[in-house]
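Trainee: Quick check, what structure comes out for this input:
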Amino acid sequence: MKSKKTTEQVHKLVTEIDNDPDNYQTYYDLCMLLINEESFDQAEQLLNQSLVKFKSNDQARSLFEYGIGILLYTNQMYEKAIPVFKLVDDPKLQHDAYLMTAQSYYALSQYKMAFAFALTASEGHKQDPDTNKLLGDIQLATGDLKSARDYYDTALKNDHSNELVFNRGIVEAGLEEGNSINNKYFDQVKRADPKYFENAKQKLEDINKLITNKEN
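Mentor: Sure, this is the predicted structure:
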């Protein structure tokens, strides 16, 4: 059930579409709102209708293709999302499309492909925290802790989310003998969100497996 605020946002966007039916951005904004609210069938229908309506506008086409990719990714349909993201050819969207392609490959545990697309996404966006976090996540998943540390440290210049700080703590623990949970990154997350820290501690078991596998 949609909240009152969401219902109002939907109504506002629908009114804007009625008043200016040629503004494709409003259609896209409505699609993203529907996806956020998990109204996936409605979002899919509107995305497909919008793609047809604005098919002669290359920028609009790219935007709605990207939106379809987001819908598929959100529904964990990563293998289907990847070729859709690769259709996006608007230069303004290509960084995001490369990043989402990398995210999709990462979700499929195809780390070499994920790294390649994330690295491409980083071109011209060397300080982007989302891109650097993903590069760090990929390197962490493959057990390359020193490389993961470098990417996370770059991401931390512009982002201090609990997940990022905790992952940096995992790297710190992995690089220290004994994998201690006593480091400044874990302490920071523990202070900011104790519940998140407790739920995320199970990741520490994974790092032990990664290190063991890399050594063997």
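Trainee: CA atoms for contacts and neighbours, from now on please.
Mentor: Noted.
Trainee: what about Glu163, distance to Asn75?
Mentor: 21 Å (C-alpha to C-alpha, to the nearest Å).
Trainee: Ser161 is in contact with Pro129, correct?
Mentor: No - if you go by C-alpha atoms under 8 Å, Pro129 and Ser161 don't touch, sitting 10.2 Å apart.
Trainee: List the contacts of Phe85.
Mentor: 65-66, 69, 97-98, 100-101 (C-alpha atoms under 8 Å, 6 or more residues apart in numbering).
Trainee: Narrow those to just the buried residues.
Mentor: With neighbours counted by 16 or more other C-alpha atoms under 10 Å, these contain buried members at 65-66, 69, 97-98, 100-101.
Trainee: Looking at the residues you listed, which is nearest Lys53?
Mentor: The nearest member of the buried ones among the contacts of Phe85 to Lys53, counting by C-alpha to C-alpha, is Glu65 at 12.9 Å.
Trainee: isn't the closest one right up against Pro83?
Mentor: No - assessed by C-alpha under 8 Å, Glu65 is found out of contact with Pro83, at 10.1 Å.
Trainee: returning to what we had before: which of Pro129 and Ser161 has more residues huddled nearby?
Mentor: Pro129 (22 against 11; other C-alpha atoms under 10 Å).
Trainee: and the residue lying closest to that one once chain neighbours are set aside, how many neighbours?
Mentor: Using C-alpha to C-alpha, 6 or more residues apart in numbering and skipping residues adjacent in sequence, the residue nearest Pro129 is Ala155, 4.1 Å away. Residues contacting Ala155 under the criterion other C-alpha under 10 Å number 25.
Trainee: Report the contact partners of Ala155.
Mentor: Ala155 neighbours (C-alpha under 8 Å, 6+ apart): 127-133.
Trainee: Next, the second sequence, to be compared with the first:
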Amino acid sequence: MKERELQKQQAQENIKCLIAEVDANPYDEHAYYNLGAYLTKLKSYPQAEELFKRALNVFEKQPQRQDILHYGLGNVYYASELYAEAIQEFQVVKDDQLKGDAFLMMAQAYYAQSDYQKALAFAMTASDQLTDQTPAATLMGNIFVALGDFTHAQEYFLQVVNQHGDDLEALFGLGLVDLAQGKDDNQYFIKVKQLDPAFYQKKEAKLADIERFLQMQAQKDQIK
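Mentor: Model (predicted):
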């Protein structure tokens, strides 16, 4: 049996188990969340959305138990690139254990919409609330790159790399900073290529964006 067929079969078995968990615990919000999150991972977005909405109705009179479901539904919308809808769901989350993650997802949603100031504000708030600050720091680095502030971008990417030396996103970000600063020997890009060539290839479009940005800045400087 081919690997893809085996993976599909395993996914179907996992779904059956998660559905059985919901059936056995129809008033456990975490059972719904686990199933919905798995469907989201499989990119079965319509099914995941329907499940989370149904689960929200189950706990209609218990709003404190809806938080994890709003968070799950927000992730469905985010993965579907429905960023405004995702933000609406994340805004509803009040649970202290989920708030930091919800703020981070809101920051990512605003970043995806190129609303960098709001993205930065929510990323900073998330960083204050999350135990692991790596995702927020990486996002802030990317936001500062988008804003053309490479000094602050470097600061946040270095925070990540100092703790996680092989973090691909932060290493690539530092490569972008070196590119912006005109450094020829870009060791960060070399390291990313060595660690994960496929990741580097996916990110190459960002290189073109930075090069266009630098060309525009150079043209502005010439006009001055």
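Trainee: Now name the helix or strand holding the counterpart of the residue nearest to Pro129 of structure 1 in structure 2.
Mentor: Aligned counterpart of Ala155 of structure 1 in structure 2: Val160 (TM-score structural alignment). Here Val160 of structure 2, judged by DSSP states H and E, is contained in helix 150-163.
Trainee: Now that helix: buried residues?
Mentor: Neighbour counts using 16+ other C-alpha under 10 Å place 150, 152-154, 156-161 of helix 150-163 of structure 2 among the buried residues.
Trainee: Aligned to Gly141 of structure 2, what sits in structure 1?
Mentor: In structure 1, Gly141 of structure 2 lands on Gly136 (TM-score structural alignment).
Trainee: surely its match meets Tyr151?
Mentor: Yes - applying C-alpha under 8 Å as the test, Gly136 of structure 1 and Tyr151 come out as touching, 5.0 Å apart.
Trainee: Now the common contact residues for those two.
Mentor: In contact with both Gly136 of structure 1 and Tyr151: no residue, using C-alpha under 8 Å, 6+ apart.
Trainee: mind checking what Val93 of structure 2 lines up with in structure 1?
Mentor: Checking TM-score structural alignment: Val93 of structure 2 goes with Val88.
Trainee: neighbours around the residue nearest to Ala148 of structure 1 when sequence neighbours are not counted, how many?
Mentor: Among residues not flanking Ala148 of structure 1 along the chain, Gly136 sits closest, at 4.1 Å (C-alpha to C-alpha, 6+ apart). For Gly136 of structure 1, the neighbour count with other C-alpha under 10 Å is 29.
Trainee: Can you show me the helices along structure 2?
Mentor: Ranges of helices in structure 2, per DSSP state H, are 3-24, 29-41, 45-58, 67-79, 83-92, 96-112, 116-129, 134-147, 150-163, 168-180, 187-195, 197-223.
Trainee: So what angle separates the directions of the longest one and helix 134-147?
Mentor: Read that as helix 197-223 of structure 2. Interaxial angle, helix 197-223 of structure 2 versus helix 134-147 (axes from the mean of the first three to the mean of the last three C-alpha atoms, to 10 degrees): 40 degrees.
Trainee: Just the buried residues of helix 197-223 of structure 2, please?
Mentor: 200, 210, 214.
Trainee: Make JSON lines out of those residues and add distance to Arg54 of structure 2.
Mentor: Converted to JSON lines, the buried residues of helix 197-223 of structure 2 look like this (distance: C-alpha to C-alpha, whole Å):
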{"residue": "Tyr200", "distance to Arg54 of structure 2": "40"}
{"residue": "Ile210", "distance to Arg54 of structure 2": "44"}
{"residue": "Leu214", "distance to Arg54 of structure 2": "49"}
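Trainee: Out of these, flag the one nearest to Tyr27 of structure 2.
Mentor: Among the buried residues of helix 197-223 of structure 2, and counting by C-alpha to C-alpha, the member closest to Tyr27 of structure 2 is Tyr200, at 44.4 Å.
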